[in-house]
Every structure is written in structure tokens, then in C-alpha cells.
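Chemist: quick one, fold the following:
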Amino acid sequence: MQVMRDLSYVGGEPKLEATLKQEFSDFQVDEELGFELAGEGDHLWLNVRKTDLSTTDVARRLAEGCGVKLKTIGYSGMKDRRGECTQWFSLPLTSQEEAKLVNVEGDGLVEVLQTQRNTRKLKIGSHKSNHFKILLRNCAGSRLDFDQRLDSVKALGAPNYFGLQRFGRNMSNMAQVEALMEQALKPEADVIALRGQMGRVKRGMLFSAARSYVFNHLLSKRIRDGNWNSYVAGDVLNLNGTSRFFAPREPEVWDSELQRRLEEFDIHISGPLAGKKDSKDRYASSSEAADMEEVVLKEFELLVKGLAHFDVLASRRSLRFLPVDLSWNWPDTDTSDLLIEFKLPRGTYATSLLREICLTG
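Modeler: The predicted model follows:
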């Protein structure tokens, strides 16, 4: 089974190397909501800084420390365990019960930075972006080469690969989902019973891993073919910063205005997230683009058929992303450490940017 390093690189596999996450403070992430809270309501929202804990670890601490059910804890996205990350959580806690938060902060791994009230629970995928501050240590290779690869990402964007964490430790999620699909596609299989054998969260994680794996390989193929960021007849386009898609009225016609928008990152080429196709979907690929996608979908027929069998709806995802406010510097002339800062929209991975720069250990 292929892993991230086997996927195509825009600038070829880097010869540069660096150490990532040597210290927790080397990998800092700040979640940005992008909207205002009501200031009142039954849900207490917390801006939390966590260190060496996963998002679900913090959710469990909040549930246990505040005496609420785990399923009532809300968060928008999963953040890296090994790092210093701030993110928002919500829980149904009255003003009189807020003192219970002291039970969460005991060992210093969790710090509540801010609290606000809101009328609704925080839902998955609600935040706008993440701000990253990453220190790469022990950079092996010339500073000029590092700078050139960063300049390339700044100009071209980066492939919108799903990160390795999506697939579980040692690709364990993929092994589990393949076994599940093989069982589900047997003629005698009871899909309802199979659904019941695992919780909704676990099931969603496995389905997500399957779709991500197929998408990554489609993107890798388009990079190899040299058209990951250029229009192919029948492509479906994504409007930057949104989950909205559209296709040119005539797939074979590509005009100068669309080309300008593509070059300015106002729109992006998209690829399929495999699943059950809706006959009413107006934005399915066609023509040459559909043929290219079908080649990859057939290569992973077990996963594709299994996702449809479980009624997971097909969707799409941009093939690239452009980091916002990407900057970097070499803080100390006596060391080989490189500090990189940038913002990414939700759903994109900093590691997918970093892999275009250097190999990390």
C-alpha cells in the first residue's frame, strides 16, 4: 500500500531534509473561527491551548472534568497532537458550572485562554482557517534551495493531498476499511449489521480514509501528467474558499476569463471524493476529465464500490491550495533552523505544503 512519499511532487522529490516537531513549540497552530459569537446562550465556547494532546483527548478531559457527556462536546477540526495548538471547543455548561473548568487545567497540558457564550454547539468544519508557525530544525541543504522551493509554493500553490494522519498509524485505517468493504460486498452481507458493529465516529473515520486515499492517487496522477493546475475538457471547478463547484457550460470551451481566474487562484480544478453518485448532480466531470478520473476509480474499485454500497455520497475537492501570507526566515545565522508562517483554509494540511519543501523526520 502506497504512503505519502510515493505520491507525486510538483517540483520533484526534494533532496533537502529537516527535523520537524523536535520540540512541541516547533509546531504551533492557531484556529481562527472567522465569525462572531452571540455572547449569550446555553453553550460555553472555550478557546483552548493544548500541548501533546489530541483534540479527542481534550474533549474527553472536558467531559470528565465538567461532568457532561462526551457527545455534547463540540469542536470544529482535529489538531495535531505533537505541537502547541489553540482551538475552540463548546459544551453545555451553565454560568454556575463554569468553575468546573479548573478540573481540566491541572497538569498544564490544557490552558483555557478565553470563554464566550453562544446559542449553538460548535460543529465539525465550522472554522475558517488555521494559522501555522513551524520551525524546521537542522535543515540539510543550501538556504538558496529551501528559498527556491518555498518561492515555488508561493507562486504555484501546493497539491491538496490529505495528510498521513488521515490514514491512521501505519495506515491502519486503510487495512480496516478494506476488510470492511470486502465483507460488505459479499452477496450474503448484512450492511445494517455491519454498520452497527462500529460507532458513527469510527465508521466515518474509515470512510473518510478510503475517499482520501483514492483522491490522493488521482491528484498524484494529474501531477505526473502535468495538468494538476490546468484545465482539461470536462473538469469541474471549485470557487476559492468555498464548497461551491461549477462547470463551464460547454466542457470543450475554455475562455480567457476562466484562465485568468484560474491563474489568480479565484477558482481551482477539482477531483472526486468517491461515493454514491447523485443522478441530479449537475457538477459531475465529463469528457476527457471524466475519463482520467475513471482510470483511477477503477484502480481502487473495492473502495469505490464499498463507499457507494454504504450510501456515502460522492463529492469533490480542490486539487490545490494557496497558503495565505506565506513567509519564512532564518532566525539565527549560527544555526540551520528555518521558521515558516502561513494560513491555510480548513481541511488542508500543513504537511502537504512541507513535503514540497523538504523531507522531514
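
Chemist: when you work out contacts or count neighbours from here on, use the C-alpha atoms and nothing else.
Modeler: Fine.

Chemist: the helices in the stretch 101-250 of the chain, which residues?
Modeler: Assigned by DSSP state H, counting those that start in this stretch, the helices in the stretch 101-250 of the chain fall at 143-156, 172-184, 191-196, 200-225.

Chemist: next up, for comparison:
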Amino acid sequence: MTRRGKGRFGGRGHWRGRGRGRGGYGRTSSESVDPEVPGSQGAETEGTEEGGQEEQGEMEGTVLKEGDVGITEYISSTPGFRAIIKLRYSDFIVNEIDEEGKLVKLTNLDVDPTLIQAMEEKEGEEGEDDSGLEGVLSPEQKEMLDDFNANPDGNRTIDICSPDDKDTRTKLHKVVKELYKNLESDSFFENETKFIRITAKGKGNRAAGHFNRQRPEWPTGCGNYCRFVLYKENMDTIEAIYKLSKFFHINKNMFQFAGTKDKRAFTSQDVTVYRVKAERLASANRHLYQIRLGNFRYVDRPLKLGQLSGNRFTIVLREVTGSEEVINTALESLKTHGFINYFGMQRFGTTSIPTYTVGKELLRGNFKEAGELILQPRAGEKEYLTQCRKSWWKDKNCMQMLSALPRKYNIERALLEGLIKYGENNYANAFQMIHRNTRMLYIHGYQSYIWNCVVSRRLKEFGLKPVVGDLVYKGDLKDLATKDENQPSGANGNTEDSSNSSRLTPAVVTEETLSQYTIQDVLLPLPGFDVLYPENKVGMWYTELLAADGLTVEGLKNPNKQYALTGRYRRLIVLPNDLKWQLYMYSDYTKQLTQSDLDLIQEKPEPTSDPDGNTKALKIELSLPQSCYATMALREILKIDTSSAYQITLNPSIKPDQSATAEVVTETQNQQQTSDT
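Modeler: This next block holds a predicted model:
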């Protein structure tokens, strides 16, 4: 039987300290990489603020609570205990698990000498092996190219009539690439005749109807991408990539990764970069703060979003109040029965208007309402921001608000720039100024809200067992992936390769097959027009919830493909893999109780328990599939609110305040104390 939560309140903590691994509670937890949400996975990127209020122009004091986003149930009835999550960002370590199931760890900061040697050998072979290229150029052509290569003039071009044979054309391009280092070639048509144009490198022009971009020199036969481990501290993946692109003076789109990782954490993940040598990448280790690169190798293909199996988490809970018996019982239950695979609170934002309300208006085509929700005043902000928003709400002066708004509020700024460009009432076009990934954050937030609500009702009515009509699947959910036009791109702009011409579908439980499945096989779809729905009452609940918001399943096939939702499948219950835990005693809250990859490289001693310590900590290690929220696993064992608003009240370093968040948290604590008695 599932156990119900109390729909406790949430919000954002505002206190932060200084120094490595220090600072107050800022985020509730992490999620195993979710490629749908940029900077998700508890990794919201800076400036992804959203929200508003219910009454126009008025400040709304209520903060988001778990019950508002459908999070109400527990699997077990075991008692929970209180603890602080992420008192220090060193209390949260995330290691990516790659697509082959291998743990991604930073183990070496240096470039393997054999890698350098192999690259040099490839470069040495470039000018030596001309076999197969003889006879491609006539003596006259060779003489002209020799002269052009020796004196590369940006205003000069040489046009050669393109051979009819494809192999010969390929060899001609190869001759230019390998024998003439200062030149480059491209094909074009003129009067229905195909030519090959030779230009000085970087001086290609549009006269041929094609623009040549200068490409980095790279030896033939060496993988075009350098794959490395990115280790970062207290910054999200997007911020780290931005720092690397600035340091190396290259476009951020040259980098690719499988998913974003948490900001308030120590994290390690694989990244690929196009045609940048390992030695150059390693030079960043001497200059960049809180970033380290290592484990370099050359590969043929870039990483794509979603190209991972999951994440390994090492989490320290501090100020633990439970007895050892209570803690062990709760964790044994998590190990055996798992947790409800809810989308965590960070999926829905942290203000009084969650992301899903903006997403609902976008799906309904109400762009003006969606835009106003983003720009309206909201509680909990600094006074100058509140006045900035109120001034806009009163006068709708976009230019004035844009000039007053700090640059980190990139969503609001992009929307305002769109309104200035397209007209103050043209919200539909103005939304195009917001990065596509961010726009989809709102849409997918609505999907997540519906999914959470259906899950809670499913568990309340049918419990922890399959029923006839449920959708089930025992294999890898990637085999069920639909081709989703709304898959977001990363810094590289690539989308997840989810095309699957032989797509499998879940099975529907019948009376005859009921005994073959457990609750861990049950799936529920995220709403969309291209997924199956349960063939029982659960399927009807989707229709009811969508109808209450003025939507239909068929309507999710939006004529505007940017806002169309195909849907996908998600497991109802998740079992953590390789779950381990250990209790520590300590007195100094700054004492580090984890070992990061960098700590291991630097051979720092393993943390130990202080026998004279007066405070208890719990270290938990577990692996989760991608798109699973570690917060929801912690929620199952703690039986307390995972929101930052509640967590900051457990931190003795934080002084009480009179904000709306503090008032709501006080009310929540009073309710909990009443229920405990």
C-alpha cells in the first residue's frame, strides 16, 4: 500500500556562503541526466527564471509545494528521518555512466604520450603518401597550384572543370587538401556545368553560391573529435562549456555532451570537441578555476544528447536525526522496493507560477498569456527587480524594462527583445527569440505535471501491483523511443538520435498475462499524440486532466511542430542500482565527507568518522537511469519535503525571515509537528 504525503510547501533558498564546497542550501537535489531539460537534472542554467502571479499586477506570496505538482505518495510506510541535503556542494558528487554502462571518472589530467605520438605520426604521413594521387592534375594545373600555394592570394581563384567520375573528383579534392596546405577546394555549378574552385584557405566566397568555412587542420585517419572527461565544481554544464569556449576562442557549438549535470555538486562527464588537440585541451588545467579536463582520446563520432545510461550519485546528508535502526530500515526498503519515479520539484521551477502553467498556455496557443506569466512580478525577488516588473506591468514599456533588467535574466530579456522587434502584442514571434531548449522546458514541464498527477492517482486507486489494462515492458525503454520533434539540443545543437524505424510498443496486461508482471514493469506515458495509453481507467484520466486545461490528446499534434508533443514512456517505479550507505560522526560542518575524482588524483586521505563527533551524517551511493531524480529517492527514505524552502529551515546557519516562503515553511512545520503528535 502506498503512503500519502502532505503536499508540503517548496521554494528557493537564498543564503549562500563562501569558499570551496560551502554555501547554504540552494537546490534540493539532482536528477540523473534528463536530456529534455537544459541545465536540468537539478541543473537549471543561470537566468532560467519563470513565474508570475494569479492576479494581474499583484504579488503572489504562495510558494510551490509538492502537492501542487502531483507529488503525494510514498511506496513504503517505514518512518522517515530529518536531514539536510546539500549543506555543502561537496556533499553531492555525480559521475556519468556512459552508453556502454561504464562509469565516467577523471583519473588522469595528462595527455598520454602515445596519443601525442600517434597524432604526430598521422601528421607526418600527410605529405609523404601521395600514392594514388598521381595523374589527377595536369602539369599545367599542378604548376598553377604550386604557385598559388606558395603565394596564397585571397583575391585569386582557380576553377577546374569537374571530372565526370566521382572517384576522380574525390581524389582531386584530396590532392588539394593533402598537398596544398594553404589552399582549399569546393564544388559549384555555372551554366549547368560543374566546376571545382580552388581558393586560399579561409577566403572562400559566395560567388559560387556556396560559402567555405575555414576548417582546423587535422590529419587524415585520426578521429575528428577529442573525447575527454569534464570535471567541474559548483557550476552547471552550460556554464563550463561557455568558459571553455572563451578560453580556447572557439564556438561553443564545437562541444558536445550527453546531458547537463548539477550546478551545486562535483560532477564528471564525457564531452567531445571537434578537431581540438588533447595537448591544447590539457592546457586549460593550469588556468581555469573549478574545471579540470582529462582522460583524452580521439574518436570518430561526437556525443549526442541522451547518449548515456545514467548517473552514479554520492550524496551526504547532514544533521541526521534518525536512529541507526530507522535509517537502515528506510534504506533497505529503498533497495528492495525502489521509489516512485516522480519528476522532482526542480522540474517545475521555484516561483509561485510553475513552468507547467506557462507550458499549458503555450500548448493552447495563448502566447500573450504565457509571455505575461514570465514577465509579471513575483514574490521573493529583490526590490529593484520587483519594481522593474511592476513598472512593465503598468506601462508595458519593453525598452525600459530591458534596460533595467540584469543580463542573467536571459529568458525575460529575449522575450522583451522579441516584443521590441516584432511588436508589443506579437508574443508568438517574440517567443522565437527564446532558445528552443528553454521554450521546451515549459512544454515538457506540463507533460511532467500531468504524469505526476496520473501516477499519484494510479497508486492511490490500484496500489503497488499491475492491473488489467496497464502498459508494461521488461526491456530497455530506449527501444520504445518515439521520434520527438521537440528533443532539445545541447551546446552543440545536436538533437538526440531517437529515430527508430522498427519501434517497439509496450504490452497491454490481460487477465492471462497478469501474473507475468510486477509493478516495476508498469509504464505510464507522458501525454502526446503518438503513444499508447493504458486500456483501463488510467487512460481516461489523461483525457480528463487535459480537458480540464482546455486540451485534447489529438490537439497535442500541434500544426506548429515546435509545440507538438509525440509523448514517450516512463517507468512508474525505479530501483536504484548498487545502493550503499555509511554513517559518519562529525563536529565541524565544513569537514568534507566525500572524495571527488580530483581528490583521488591528488591522493587526499579518505574521510573518516570522528569518534568524538556530536553530529551524524549519512553518505549514500546509488546509480539511477537517465531522467530519474535523486531527490525523489531521498524523499522516499526521509519522508520530508525535498524543497529548498523546507531544507533551509533545517540549517542552523540561516536566520529566520518574514518572507512568504518562510511563513509557508513555518506553517508546514507546524502541520508536521501536529501530525507527529
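
Chemist: pretty sure residue 200 of structure 2 sits against residue 177.
Modeler: No. Between residue 200 of structure 2 and residue 177 there is no contact under CA atoms under 8 Å: 11.5 Å.

Chemist: between these two, who's got more neighbours?
Modeler: Neighbour totals were compared for residue 200 of structure 2 and residue 177, and residue 200 leads with 23 against 17 (other CA atoms under 10 Å).

Chemist: how far away is the closest residue to that one other than its chain neighbours from residue 158 of structure 2?
Modeler: Excluding its sequence neighbours, the residue lying closest to residue 200 of structure 2 (CA to CA, 6 or more residues apart in numbering) is residue 183, at 4.5 Å. To residue 158 of structure 2, residue 183 of structure 2 is 10 Å away according to CA to CA, to the nearest Å.

Chemist: can you list residues touching both of those two?
Modeler: Here residue 183 of structure 2 and residue 158 share the contacting residues 198, 199, scored by CA atoms under 8 Å, 6 or more residues apart in numbering.

Chemist: tell me which of these two has more neighbours.
Modeler: residue 183 (23 against 15).

Chemist: residue in structure 1 paired with that one?
Modeler: In structure 1, no residue is matched to residue 183 of structure 2 (TM-score structural alignment).

Chemist: wait, doesn't residue 183 of structure 2 sit right on residue 150?
Modeler: No. Contact criterion CA under 8 Å: residue 183 of structure 2 and residue 150 do not qualify, at 9.7 Å.

Chemist: anything in contact with each of residue 200 and residue 177 of structure 2?
Modeler: Jointly contacting residue 200 of structure 2 and residue 177 under the rule CA under 8 Å, 6+ apart are 183, 184.

Chemist: what's the burial count for the residue nearest to residue 340 of structure 2 when sequence neighbours are not counted?
Modeler: Spatial nearest neighbour of residue 340 of structure 2, excluding adjacent residues (CA to CA, 6+ apart): residue 573 at 4.8 Å. By the criterion of other CA under 10 Å, residue 573 of structure 2 has 20 neighbours.

Chemist: just give me the match in structure 1 for residue 268 of structure 2.
Modeler: Residue 268 of structure 2 maps onto residue 86 in structure 1, by TM-score structural alignment.

Chemist: then residue 66 of structure 2?
Modeler: Residue pairing (TM-score structural alignment): residue 66 of structure 2 is matched to residue 4 of structure 1.

Chemist: any idea how far the residue nearest to that match when sequence neighbours are not counted is from residue 174 of structure 1?
Modeler: The shortest distance from residue 4 of structure 1 to any non-neighbouring residue, by CA to CA, 6+ apart, is to residue 164 (6.5 Å). Distance, residue 164 of structure 1 to residue 174 of structure 1, by CA to CA: 11 Å.
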